[in-house]
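1. the sequence and its predicted three-dimensional model are supplied below.
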Amino acid sequence: MPVKVFISHKKEDAEQASAISAHLIANGLTVYLDVIDAQLGKSGPDLADYIRSQMDKCTQLLAVISPQTQASWWVPWEIGVATEKERFLASFVSGGAAVPEYLVKWPYLRTRADLDIYVRESKRAELLVEDRIQKGYRTAARAQGFRSFHTSLKASLGQP
């Protein structure tokens, strides 16, 4: 499955999420961004099921974290679903927000240059997954790519 990034964000951060989306697309990644999804008129369990189905089509999740995110129910839920599905996970922290304690173990980005590193590491990890699948290691391929992505991205960003 080629790289497809689910961008999780609070509605108030839609402009930031759209800018991130445009940058990722311009650098060769595919993106799911709910701002342009007409199906989001659903509510409650139907909406949750729909979001899960969209996440099933994605290989990773990039959460936009801002001061407004603290008031969100959906962003933490989407992060939880992505973790459960072993999706590659990172955050883009903006607006002077602090990285929430439960996200410190995952890579976090702050700048456009960090996004470029994210794109590079995403492509590299996906090539690793594809290589492992071609060599017959389908079951372990995604998990190995998952670990490799997080380790390499954190190291490239200078994070412990």
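-> Nice, I can see it. Residues are numbered from 1 along each chain as shown.
2. from here on, contacts and neighbour counts on C-alpha atoms
-> Fine.
3. element containing residue 99, please.
-> Taking DSSP states H and E as the definition, one finds residue 99 inside no helix or strand.
4. what about it, how many residues nearby?
-> Neighbour count for residue 99, taken as other Cα atoms under 10 Å: 18.
5. setting the sequence-adjacent residues aside, check what's closest to residue 30.
-> Leaving aside its sequence neighbours, residue 30 sits nearest to residue 4 (Cα to Cα, 6 or more residues apart in numbering; 4.6 Å).
6. list the contacts for that neighbour?
-> 29-32, 57-60 (Cα atoms under 8 Å, 6 or more residues apart in numbering).
7. buried residues in stretch 70-90, which are they?
-> Buried residues in stretch 70-90, counted by 16 or more other Cα atoms under 10 Å: 75-76, 78-79, 81-82, 86-90.
8. quick one: which of those sit in helices?
-> 75-76, 78-79, 81-82 (DSSP state H).
9. and residue 140, how many residues sit next to it?
-> The tally of other residues near residue 140 (other Cα under 10 Å) stands at 13.
10. residue 33 too?
-> 18.
11. so it touches residue 7, yeah?
-> Yes. Using Cα atoms under 8 Å, residue 33 makes contact with residue 7 at a distance of 5.5 Å.
12. now do the shared contacts for these two.
-> 17, 21.
13. ok, the buried residues of stretch 70-90 vs residue 103, which is closest?
-> residue 90 (8.3 Å; Cα to Cα).
14. verify the stated contact: that closest one with residue 106.
-> Yes. Counting by Cα under 8 Å, residue 106 is a contact partner of residue 90 at 5.8 Å.
15. this structure: strands as residue ranges?
-> 4-8, 30-32, 60-65, 88-93, 108-109 (DSSP state E).
16. another one to put next to it:
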Amino acid sequence: MIGKNLANPSIDNNVNKSFNASVQKSQVCIFLSYTSEDRNTVKKIGEYIQDAGFDIYLDIYDESLQRAVSQGDPIAITKNIEKGLSVSTNVFCIVSEKTVGSWWVPYEIGFGKRADKPLATLTLKDTITIPSYLEITRIIRGTRSLNDYLNELSKKSNLLFESASTFIGKNPYSMSQHPLDNYLSWKE
């Protein structure tokens, strides 16, 4: 079972309808928080998470949000970010050295914290420091700990457990070429 991006209108024009169907299936939806400079890397990580069977909310496919960004409308941007966060069960920050300059990532983490959503941070390859506000999240460093995290999430969702376990089993830590090698280290 491959997960879907709830921000993608080609999946379903009504995000809340898709989310409600996911909730009824005990599905996890992971909001991907990131700085725009890391967009291409985040797309690859999002695809990997979807391949493991999880739904994601990756805002680059949210037409309403992209329109608000192009119009420079901070009220609409905020409304759309909050919509994405509210339909997600978990907040997952993908962080690089560039994240320090982001204005929206701290907002997304704060909104998720206030809504009591589980928070996690994945550090990209060669990331040495992370902003202090991310220290309140679960820190994930590397592919191995990402797989462990996804496996833990799958155990909380009955329908996902078999799918994610099978996917992660096919992507062992010792693979000579992992799809995220260019973005993550093998640490932890």
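-> Okay, I see it. What you are looking at is a predicted structure, and each value in this text was computed from that prediction instead of being measured.
17. and the contacts of residue 4 of the first structure as a markdown table, adding distance to residue 51 of the first structure and neighbour count?
-> Below are the contacts of residue 4 of the first structure laid out as a markdown table (distance: Cα to Cα, whole Å; neighbours: other Cα atoms under 10 Å):
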| residue | distance to residue 51 of the first structure | neighbour count |
| --- | --- | --- |
| 29 | 20 | 18 |
| 30 | 17 | 18 |
| 31 | 14 | 21 |
| 32 | 10 | 18 |
| 57 | 10 | 15 |
| 58 | 11 | 22 |
| 59 | 14 | 24 |
| 60 | 14 | 24 |
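18. distance check, residue 104 of the first structure against residue 21 of the first structure.
-> Per Cα to Cα, to the nearest Å, residue 104 of the first structure is found 23 Å from residue 21 of the first structure.
19. for the aligned partner of residue 88 of the second structure in the first structure, what are its contacts?
-> Counting by TM-score structural alignment, residue 88 of the second structure lines up with residue 58 in the first structure. Residue 58 of the first structure sits next to 3-6, 32, 87 when contact means Cα under 8 Å, 6+ apart.
20. considering these, which are maintained in the second structure?
-> Contacts conserved in the second structure for those, using both residues aligned by TM-score structural alignment, their matches' Cα atoms under 8 Å: 3-6, 32.
21. name the residues of the top helix by length along the first structure that are buried.
-> Ranked by residue count and defined by DSSP H, the top helix of the first structure is helix 112-134. Buried residues in helix 112-134 of the first structure, counting neighbours by 16+ other Cα under 10 Å, are found at 114-115, 117-119, 121-123, 125-126, 128-130, 132.
22. what about the equivalent of residue 28 of the first structure over in the second structure, how many neighbours?
-> Under the alignment (TM-score structural alignment), residue 28 of the first structure maps onto residue 53 of the second structure. Per other Cα under 10 Å, the neighbour tally for residue 53 of the second structure reads 26.
23. and residue 95 of the second structure, by the same measure?
-> Counted with other Cα under 10 Å, residue 95 of the second structure comes out at 24.
24. from residue 23 of the second structure, how far off is it?
-> Taking Cα to Cα, one finds residue 95 of the second structure at 27 Å from residue 23 of the second structure.
25. circling back: tell me the one of the buried residues of helix 112-134 of the first structure nearest residue 12 of the first structure?
-> For the buried residues of helix 112-134 of the first structure, the nearest to residue 12 of the first structure is residue 115 (20.6 Å; Cα to Cα).
26. what is the equivalent residue in the second structure for the closest one?
-> Checking TM-score structural alignment: residue 115 of the first structure goes with residue 146.
27. quick check: its match touching residue 140?
-> Yes. The pair residue 146 of the second structure and residue 140 qualifies as a contact (Cα under 8 Å) at a distance of 6.2 Å.
28. touching both of these two, which residues are there?
-> Residues touching both residue 146 of the second structure and residue 140 (Cα under 8 Å, 6+ apart) are residue 122.
29. could you find the closest non-adjacent residue to the most centrally placed residue in the first structure?
-> Geometric centre of the first structure, nearest residue: residue 61, 1.8 Å, by Cα atoms, centre = their mean. Using Cα to Cα, 6+ apart and skipping residues adjacent in sequence, the residue nearest residue 61 of the first structure is residue 6, 4.6 Å away.
30. what do you get for residue 55 of the first structure?
-> residue 6 (6.5 Å).
31. my guess is the one you found contacts residue 29, does it?
-> No. Here residue 6 of the first structure lies out of contact with residue 29, judged by Cα under 8 Å, at a distance of 10.8 Å.
32. how close does residue 129 of the second structure get to residue 142 of the second structure?
-> Taken as Cα to Cα, the span from residue 129 of the second structure to residue 142 of the second structure is 14 Å.
33. pick out whichever of these two has more residues nearby.
-> residue 142 (20 against 12).
34. separation between that one and residue 126 of the second structure?
-> 10 Å.
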